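> Need a 3D model of the following:
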Amino acid sequence: MKLSAGVEWAIHCCVVLSLAERPVPGARLAELHGVSKTYLAKHLQALARAGIVQPSEGRDGGYALTRDPAGITVLDVVRAIDGPEPAFRCTEIRQQGDLAAPPEECRQACGVAQVMAEAEQAWRTSLSGRTIAELAATVDGAAVRATI
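So this is what the prediction gives:
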């Protein structure tokens, strides 16, 4: 399973925002993580579209979480950045080439598709059981707040 780099950046940003006492500018989030401001802005917009963060403008503007970090799962962030589509997409390879099976023999998912679907479900179940609040508990909140 390969996730985009934006997923990692977005999760880290959500952890920082969960510890912040006020909105954090996108440029500051980029500096904190040593990532491109432009690229991070795209991911912050995706988080906003998903209802995970709320942007605010003005002198004290920036980004803030829209809800309690205990209510935001890692899977919520993954879906916001990489979308809800499954990682594995069956192309019915069993109906191609020299070993092609006729369509009437392919009414149910093959063993490969079944195994991949089970693995994806386990992965999604695991990520849906972990929250931003749990991840925030693993970092030094005082140190984070001192830098933002």
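> CA only for contacts and neighbour counts going forward, please
Will do.
> If you drop the residues flanking it in sequence, what lies closest to the residue nearest to the spatial centre of the chain?
In the chain, the residue lying closest to the centroid (Cα atoms, centre = their mean) is Val78, at 1.9 Å. Once flanking residues are discounted, Val78 sits nearest to Val7: 5.7 Å by Cα to Cα, 6 or more residues apart in numbering.
> what's the helix or strand for the residue of the chain most remote from its centre?
Each residue of the chain has a distance to the centre, and by Cα atoms, centre = their mean the biggest one is for Asp98: 40.0 Å. According to DSSP states H and E, Asp98 maps onto no helix or strand at all.
> another one to check against the first:
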Amino acid sequence: MRRMSDGVEAALHSALVLAGLPRGKVLAGKSLAELHGVSGSYLLKHLRALAAASLIEAVPGPRGGYRLARAPERITLLDLVEAIDGPEPAFVCREIRRRGPGKAKDPCVYKTDCFIKTRMLAAEQAWRSALRGQTLQDLVTDGERLIDEHNKAAVARFVAAEQR
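Predicted coordinates for the structure are as follows:
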């Protein structure tokens, strides 16, 4: 399938951190950027996209920041990917079969969809379905099981000190 933008990775990691915040707390975009070692302006662009998609909330003010807009089990990985990269199909058929020396003179030859397009769109549907079937809560569960205790503790200390 298509190559997802780097923003998808930043969005997934940021959403995962926000999923661990205590109820009513927020984390500044600057803090999320520092935690992930990315520039604040870069991450802010992606946080705005997540907020525009109603996946996170931006709380304004000097004590403001970001938090999830809904429970992690109600946010799919497809929601997060599409918020950053958009819902447009990865494969776009340009009907190149109708060009060049092999093109058919009779337009009736092209009444059915290109079989390459059909297979590519079916593969994309399978990819989207797989992402739709996984949630942010699944990532939380994976993190609890797979992230080593030292790393968990370091992130927890950072988030506790930075949350508002």
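> returning to what we had before: to which residue of structure 2 is the residue farthest from the centre of structure 1 aligned?
When structure 2 is aligned by TM-score structural alignment, the residue opposite Asp98 of structure 1 is Pro101.
> Likewise for Arg49 of structure 1?
Looks like Arg49 of structure 1 aligns to Ala52 there (TM-score structural alignment).
> quick one: the helices in structure 1?
5-19, 26-33, 37-49, 74-82, 111-128, 132-136, 141-147 (DSSP state H).
> so who does Thr147 of structure 1 touch?
Listed by Cα atoms under 8 Å, 6 or more residues apart in numbering, the contact set of Thr147 of structure 1 is empty.
> how close does it get to Cys14 of structure 1?
15 Å (Cα to Cα, to the nearest Å).
> do Glu118 of structure 1 as well
Taking Cα to Cα, one finds Glu118 of structure 1 at 28 Å from Cys14 of structure 1.
> So between the two, which is more surrounded?
Higher neighbour count among Glu118 of structure 1 and Cys14: Cys14, with 28 against 11, using other Cα atoms under 10 Å.
> residues contacting the more buried one?
Neighbours of Cys14 of structure 1 in contact, by Cα under 8 Å, 6+ apart: 65, 132.
> The residue nearest to Ser5 of structure 2 when sequence neighbours are not counted and Pro22 of structure 2, how far apart?
Leaving aside its sequence neighbours, Ser5 of structure 2 sits nearest to Asp85 (Cα to Cα, 6+ apart; 6.7 Å). Asp85 of structure 2 sits 29 Å away from Pro22 of structure 2, going by Cα to Cα.
> How about Arg119 of structure 2?
45 Å.
> rewinding a little: Asp85 and Pro22 of structure 2: who's more crowded?
Neighbours were counted for Asp85 of structure 2 and for Pro22 using other Cα under 10 Å; Asp85 has more, 16 against 11.
> Map that one across to structure 1 for me.
By TM-score structural alignment, Asp85 of structure 2 lines up with Asp82.
> Next: Leu32 of structure 2.
Per TM-score structural alignment, Leu32 of structure 2 is aligned with Leu29.
> Next, count neighbours for that match.
26.
> What of Gly62 of structure 1?
Gly62 of structure 1, neighbours per other Cα under 10 Å, totals 20.
> just Leu78 of structure 2 next, same as before
21.
> same deal with the one 4 residues further on?
The local packing of Glu82 of structure 2 (other Cα under 10 Å) involves 18 other residues.
> and the gap between it and Leu43 of structure 2?
With Cα to Cα as the criterion, Glu82 of structure 2 and Leu43 of structure 2 are 16 Å apart.
> try His150 of structure 2
Distance from His150 of structure 2 to Leu43 of structure 2, by Cα to Cα: 25 Å.
> Gly20 of structure 2 now?
19 Å.
> between those two, which one's more packed in?
Leu43 (22 against 15).
> follow-up on the earlier one: so the match of Leu32 of structure 2 sits against Cys13, correct?
Yes - the criterion here is Cα atoms under 8 Å, and Leu29 of structure 1 meets it with Cys13 at 6.5 Å.
> So which bits of stretch 102-115 of structure 1 are buried?
Neighbour counts over stretch 102-115 of structure 1 (16 or more other Cα atoms under 10 Å) mark Ala113 as buried.
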